[in-house]
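I'd like to go over a predicted model; first the sequence, then the structure.
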Amino acid sequence: MNTASSKKSFLHNQKGMTLIEIMIVIAILGGLMAILAPKFLKSKDKANIGQAKIQMGQLANGLSMYYNDCGKFPQSLEGLSKQDANCSNWGPEPYAKDKDMKDPWGTEFVYELNGSEYSLKSLGADGREGGSSFNADIPYEQ
């Protein structure tokens, strides 16, 4: 057997995937992605809700430390991260970082001061009052 004919037969005997086979594989992968993507997104939303609750707990700790040092709660959450002129015992380190003032969806937490009480909440995935499911407001439970 000479080398030219063996190379020729070798090239003709090689098998590859046809266009139809490739399209079938792509269709199967697309179907799997269509099934798994919603489950992944739902898991991400659940994780974001948990993260928002953790962040609100950290802000509540900062509010408690601020109250212990200043004898009152700040007028806004900004009082936790920036020196408050109305508090002579503020700090020396910030009670919270600026990046902690936003929920996992990038919306600022809602902080309302009512006398010596405060409320803290996240507006959820949609960033608006109310909503249901993952768009529902997430209140901080003291």
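Nice, thanks for sending it over. Only a predicted model underlies this, so the values are computations on that prediction, with no experimental measurement involved.

hey, let's count contacts and neighbours off CA atoms from now on
Will do.

touching, N48 and P104? I think so.
Yes - the criterion here is C-alpha atoms under 8 Å, and N48 meets it with P104 at 5.7 Å.

please say which of the two ends up with more neighbours.
Taking other C-alpha atoms under 10 Å, N48 and P104 do not tie; P104 has more neighbours (21 against 18).

need the three-state assignment for the more buried one.
coil (DSSP: H, G, I helix; E, B strand; the rest coil).

hmm, it is touching G50, no?
No - P104 is beyond contact range of G50, at 9.4 Å (criterion: C-alpha under 8 Å).

residues touching the residue positioned nearest the centre of the chain, list them.
In the chain, the centroid-proximal residue (C-alpha atoms, centre = their mean) is P104; its distance is 3.7 Å. Counting by C-alpha atoms under 8 Å, 6 or more residues apart in numbering, P104 touches N48, I49, Q51, A52.

quick one: the spatially closest residue to the third one that is not a sequence neighbour and G57, what's the gap?
Going back to what we said before, that points to Q51. Spatially, and ignoring its direct neighbours in sequence, Q51 is nearest to P104 (6.8 Å; C-alpha to C-alpha, 6 or more residues apart in numbering). P104 sits 14 Å away from G57 when distances are taken as C-alpha to C-alpha, to the nearest Å.

structure two is appended below for comparative analysis:
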Amino acid sequence: MTLIELMLVIAVLGVIVTIAIPSYQNYIDKTNNALAVSQIVTIQSVIERYYLQNQRYPDKLDDIAGSLPDNGVDPWGNNYIYLNIADDWPQSRGPSRKDRNINPINTQYDIYSMGKDGQTQKQVSQKPSLDDIILARDGRFIGLAADF
């Protein structure tokens, strides 16, 4: 093999790696997002079961810790965030998360992952929140905040 052939092989490998790494990272991101959605669905189910048994929503996730998937930790290693707003609705409109029109996204409770970047804002349309995995419209939407 000549030096030129060797350089050509290295160049081709470089192009393949340049294409493959972002594709693989995109696959990992989609997989983690799907896992977070699945875990939020499970947490929502646990919260609703708690409500049926106690006629109120839990004050914090610690109240249902034994039933949480992965001990309440999202795929990026951060704790899921939960806020009970049902007990104080509509007075609790202040601490609840908001959509792009500053309307609360839920009336009973908020449960979400801060996503890949581990950052969030109260308004889900803000840049730090776009990668959050959220429950909105009282459970009728569960997914990426950017898609809400």
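Arrived safely. For clarity, every value in this text was computed on a predicted model and none was experimentally measured.

in this structure K53 of structure 1 contacts Y140, no?
Yes - at 6.9 Å, K53 of structure 1 counts as touching Y140 under the criterion of C-alpha under 8 Å.

pick out whichever of the two has more residues nearby.
K53 (20 against 17).

the more buried one matches what in structure 2?
By TM-score structural alignment, K53 of structure 1 lines up with V37 in structure 2.

host element of that match?
helix 3-54 (DSSP states H and E).

packing partners of that helix?
strand 109-113, strand 133-136, strand 141-144 (3 or more C-alpha pairs under 8 Å, 6 or more residues apart in numbering; DSSP states H and E).

kindly reformat the ones you listed as JSON lines containing distance to A20 of structure 2.
Listed next are these as JSON lines, based on distance: least, C-alpha to C-alpha, whole Å:
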{"stretch": "strand 109-113", "distance to A20 of structure 2": "28"}
{"stretch": "strand 133-136", "distance to A20 of structure 2": "26"}
{"stretch": "strand 141-144", "distance to A20 of structure 2": "24"}
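
among those strands, which comes closest to I4 of structure 2?
I4 of structure 2 lies closest to strand 141-144 among those, at 47.5 Å (C-alpha to C-alpha).

and for that closest one, what's in contact with it?
N33, V37, I40, V41, L130, D131, D132, I133, I134, L135, A136, F148.

in that strand, what counts as buried?
By neighbour count on 16 or more other C-alpha atoms under 10 Å, the buried set for strand 141-144 of structure 2 is I142, G143, L144.

same check on stretch 69-83 of structure 2?
P69, G72, V73, D74, P75, W76, N78, N79, Y80, I81, Y82, L83.

between those residues, which sits nearest M7 of structure 2?
W76 (38.9 Å).

with adjacent residues omitted, what lies nearest to the closest one?
Closest to W76 of structure 2 by C-alpha to C-alpha, 6+ apart is K116, at 6.0 Å.

what do you get for E129 of structure 1?
That would be L123: by C-alpha to C-alpha, 6+ apart, it lies 5.8 Å from E129 of structure 1.
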